[in-house]
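Chemist: no sequence on hand, only this structure:
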């Protein structure tokens, strides 16, 4: 989700006339992904900052694409096997250094780097995404504004997942290169039940907390999630702060790339279709069934799940539905694409061996396969415990695939619940949601969807058509971001 935002939203800002820059690490891990930097050029500019008790020098690389300046920060700490945050052994031990370096250099780039003959200057809006760049807000408030720099700039914290704070032991505070009097800004004390032992005081530094108390505005990726992070269940210990700043808290649903996710032109699906010409969707379903080794039956409902196999995504509800509610004893087919919890991956293999004619589990992730599942399935199942925004339901609706989802966060905001009796029995809604979070509620909504698919074809077609008519473009989202930026510039700097 965050990668989609960083790739697509800036281009929409640029198309609307804004000078836009994206700053990110130059990740190199010795895989084919390194080729993504082929067109990126070294600017000849290095920046040195004081961090972790020493001068740290980084190189700046640049790519101008779709009207956006993409600036990549090059440092050895970003060159290693694995992903951006960790590898098979867990999170990297120096993540706080890596992302505080990103944040501090991001504050220097608009001042020092000339692009097109001009730098960006100190009157700008910083949009810091999640804890990884949250220290931008803290650095601007503590190291720049007191000296008259960035006094006309504003910082906006965008929270994509409140569960991740970037906390580290309090002993690392000196490595952040913050003034000593700013310790209270990032100070965090874990509650007793989360401490390692009785002598553990729970003292830590929390970058996300620091951003919440210094940023000028707070955004989340849906209005529903903006509310949820103010509750004890969704605030993960920071709900007191978010409630105290509700007056500057907004939610904006992510968009989708309407060129990449378009059933009329999608390069990854075997046939194309669009509203009023849905024959291609039936062919996509037939070929997906053939690819998966399932019976090629147009009448059987095909259900898909795409996502991480972890606690958040609610895969355990699907397990309960299979074992306790006879889901796979119905005349249907189910395909799951994802990776994560090894025990859940093993369960998928077991389930496939027990229900060879009705279940397929695809371990791992593949963009082309995800496109084919979205296009070929009749229903996308999303039983997430919490979902800040969610993208699969947006993709599904564009492809005439009906989402059945837990009524939480962005899922609740973007899916209008199906009502067959609305508009003189013509129906309304773009999908089905369930609440509370339990297998019985999920099965109730799923069975309603299956009944509608099997016995009320006109109503089903109506759900598909209404979903495909929704506007989830990034341009719609960008206009809402602009309003938040205007509000930020009107208000006085918060810290």
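Modeler: Alright, I've got the coordinates. A quick note: this is a predicted structure, and the numbers were derived from the prediction, not measured.

Chemist: CA only for contacts and neighbour counts going forward, please
Modeler: OK.

Chemist: secondary structure class for the residue of the chain positioned farthest from its centre?
Modeler: Largest separation from the mean C-alpha position in the chain: residue 424, at 37.9 Å (CA atoms, centre = their mean). Put simply, residue 424 is helix when judged by DSSP: H, G, I helix; E, B strand; the rest coil.

Chemist: surely residue 257 touches residue 471?
Modeler: No - counting by CA atoms under 8 Å, residue 257 does not reach residue 471; the two are 11.2 Å apart.

Chemist: near the spatially closest residue to residue 268 that is not a sequence neighbour, how many other residues are there?
Modeler: Closest residue in space to residue 268, ignoring its immediate chain neighbours: residue 368 at 5.3 Å, by CA to CA, 6 or more residues apart in numbering. Residues near residue 368, counting by other CA atoms under 10 Å, number 13.

Chemist: other residues contacting stretch 127-137?
Modeler: 2, 99-100, 102-104, 106-107, 126, 155-162, 164-166, 207-208, 210-211, 214-215 (CA atoms under 8 Å, 6 or more residues apart in numbering).

Chemist: measure it end to end?
Modeler: From its first residue to its last, stretch 127-137 covers 9 Å (CA to CA, to the nearest Å).

Chemist: returning to what we had before: which of the contacts of stretch 127-137 count as buried?
Modeler: 99-100, 102-104, 106-107, 126, 155-162, 165-166, 207-208, 210-211, 214-215 (16 or more other CA atoms under 10 Å).

Chemist: please compare the first structure with the one that follows:
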């Protein structure tokens, strides 16, 4: 098929690809051999498809552990000319590890075809991410700050040393969003359209959002939203938010959670709902239209992540005028500027806090509530946020420059 005149080839296979969700476990972390085989089969199919299509790519761009074997497999393929490879690290915490003997058997390899294949974990596993990091010509990740964090023990998840050996080949390029599709002035899922020029219209979406919940809050109280994955380990800060539920309740604020995932966090959120029924509403699952209404109706969007390679929620929130509350980490640090207000107005696009703990998050909530009570300051920050450019234009140019460095 073609998308915008670009040929797109789809690979299908009944045994390995054509069943279940993309990831076989809700957490998106590997739980069984079938998932490893799925992505190994796909990686092999990509390499074998190239000569069959009479296609000679200059570069193959791989993403995360799922295609991290492609650079290595490509190095031993019989093709005369091997394309250059780029590997993008989206989330180093999810590495793809499995018993080396089973992986090598599936691939038909002896285990000495390239140097990294001989590196096994203490329990005899192969780390897929390590294979790609070792063998790709260039490495990228999804924000400049996360590129630096990957070199540290706190954020490298055991691969900081091998990434450090490749640090001169590592580039952090911030993700973007589709600003034409996600546009509050034209979003078909919104009951009321608006832009930063008529920000007052946004209030009508807030009213519609409240109608879809059982929150009982004053019109002068802020609504905080959370949209994200519920998973173990708790990257997104769900447990941290739940631990300070009293902070929202004592301020009369409303909090709306939208997310799906593991049972433990689902139960945790429902327990908070029961404890503070007037202040908390949890939508367990995912509904794209409800998510858009949250972006257009919540006064603040909570993104208190323990780590966040890039994050799109804060970008979407700013696009729709929902002021983000973020921890200073990864892409959150690169995309949200902390608020500083003076009598003349406010600079910045969101509330930024430093450490992943109750004290700092409570302080951030306090700052947000005070800002909300000063409507002229709050609307100034909204307009700053909505004016920020998170299109792909600048990032696409950086990828072009990276590709050119490999082939020119």
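Modeler: Thanks, I have the structure now. It should be emphasised that the depicted structure is a prediction, and the values quoted were computed from it without experimental measurement.

Chemist: kindly provide the TM-score of these chains.
Modeler: Scored against TM-score structural alignment, normalised by the length of structure 2, the superposed chains reach a TM-score of 0.93; 403 aligned residues with a CA RMSD of 2.0 Å.

Chemist: mind checking which of the contacts of stretch 127-137 of structure 1 are in helices?
Modeler: Among the contacts of stretch 127-137 of structure 1, the members found in helices (DSSP state H) are 2, 99, 100, 102, 103, 104, 106, 107, 207, 208, 210, 211.

Chemist: looking at these, which is nearest residue 231 of structure 1?
Modeler: residue 208 (16.6 Å; CA to CA).

Chemist: what's the counterpart of that closest one in structure 2?
Modeler: When structure 2 is aligned by TM-score structural alignment, residue 208 of structure 1 is paired with residue 129.

Chemist: I'd say that match and residue 95 touch.
Modeler: Yes - proximity of residue 129 of structure 2 to residue 95 meets the contact threshold set by CA under 8 Å, at 5.3 Å.

Chemist: quick check, residue 314 of structure 2 in a strand?
Modeler: No - under three-state DSSP, residue 314 of structure 2 sits outside any strand and is assigned helix.

Chemist: now it. Nearest residue, chain neighbours left out?
Modeler: residue 324 (5.7 Å).

Chemist: and that neighbour? What does it align with in structure 1?
Modeler: Residue 324 of structure 2 maps onto residue 403 in structure 1, by TM-score structural alignment.

Chemist: A strand includes that match, no?
Modeler: Yes - under three-state DSSP, residue 403 of structure 1 sits within a strand.

Chemist: got the end-to-end distance for stretch 296-314 of structure 2?
Modeler: End to end - CA to CA - stretch 296-314 of structure 2 spans 13 Å.

Chemist: next: stretch 178-188 of structure 1.
Modeler: Note: stretch 178-188 of structure 1 ends 15 Å apart using CA to CA.

Chemist: repeat that for stretch 46-60 of structure 1.
Modeler: Per CA to CA, stretch 46-60 of structure 1 runs 6 Å from first to last residue.

Chemist: one more: stretch 449-463 of structure 1?
Modeler: 10 Å.

Chemist: how far off centre is it?
Modeler: Its chain's C-alpha centre and that of stretch 449-463 of structure 1 lie 31 Å apart, by CA atoms, centre = their mean, to the nearest Å.

Chemist: do the same with stretch 398-408 of structure 1
Modeler: 17 Å.

Chemist: show me what residue 107 of structure 1 lines up with in structure 2.
Modeler: Correspondence of residue 107 of structure 1 to structure 2, assessed by TM-score structural alignment: residue 47.

Chemist: which strand or helix spans the residue nearest to its match when sequence neighbours are not counted?
Modeler: Nearest residue to residue 47 of structure 2 in three dimensions, chain neighbours excluded: residue 74, at 6.8 Å (CA to CA, 6+ apart). Under the criterion of DSSP states H and E, residue 74 of structure 2 resides in helix 70-75.

Chemist: give the aligned range of that helix in structure 1.
Modeler: Going by TM-score structural alignment: helix 70-75 of structure 2 matches residues 136-141.

Chemist: from residue 93 of structure 2, how far out is residue 265 of structure 2?
Modeler: In terms of CA to CA, residue 265 of structure 2 sits 19 Å off from residue 93 of structure 2.

Chemist: the two: which is more packed in?
Modeler: In terms of neighbours (other CA under 10 Å), residue 265 is the more surrounded of residue 265 of structure 2 and residue 93; the figures are 21 against 17.

Chemist: that one maps to what in structure 1?
Modeler: So, by TM-score structural alignment, residue 265 of structure 2 is matched to residue 344.

Chemist: just checking, its match is part of a helix?
Modeler: Yes - counting by three-state DSSP, residue 344 of structure 1 falls inside a helix.

Chemist: circling back: now for the residue nearest to residue 47 of structure 2, how many residues are close by?
Modeler: 23.

Chemist: doesn't residue 80 make contact with it?
Modeler: No - using CA under 8 Å, residue 74 of structure 2 is not in contact with residue 80; the gap is 10.8 Å.

Chemist: OK, contacts around residue 249 of structure 2?
Modeler: 276, 279.

Chemist: roughly how far does the counterpart of residue 442 of structure 1 in structure 2 sit from residue 42 of structure 2?
Modeler: Alignment note: residue 442 of structure 1 maps to residue 361 in structure 2; criterion TM-score structural alignment. Distance, residue 361 of structure 2 to residue 42 of structure 2, by CA to CA: 42 Å.

Chemist: then residue 286 of structure 2?
Modeler: 28 Å.

Chemist: got it, and residue 346 of structure 2?
Modeler: When residue 346 of structure 2 is compared with residue 42 of structure 2 (using CA to CA), they lie 50 Å apart.

Chemist: now swap in residue 49 of structure 2 and tell me
Modeler: Residue 49 of structure 2 is 10 Å from residue 42 of structure 2, by CA to CA.

Chemist: then residue 79 of structure 2?
Modeler: Distance from residue 79 of structure 2 to residue 42 of structure 2, by CA to CA: 18 Å.

Chemist: now do residue 240 of structure 2
Modeler: Residue 240 of structure 2 is 38 Å from residue 42 of structure 2, by CA to CA.

Chemist: over to residue 288 of structure 2?
Modeler: 29 Å.

Chemist: next: residue 244 of structure 2.
Modeler: 44 Å.

Chemist: can you give me the helices for the stretch 301-408 of structure 2?
Modeler: Using DSSP state H, counting those that start in this stretch, the helices assigned to the stretch 301-408 of structure 2 run over residues 313-319, 330-335, 358-373, 375-387, 393-407.

Chemist: okay, these, which one's buried deepest?
Modeler: Of those, the one with the most neighbours on average (mean count of other CA atoms under 10 Å) is helix 313-319, at a mean of 26.
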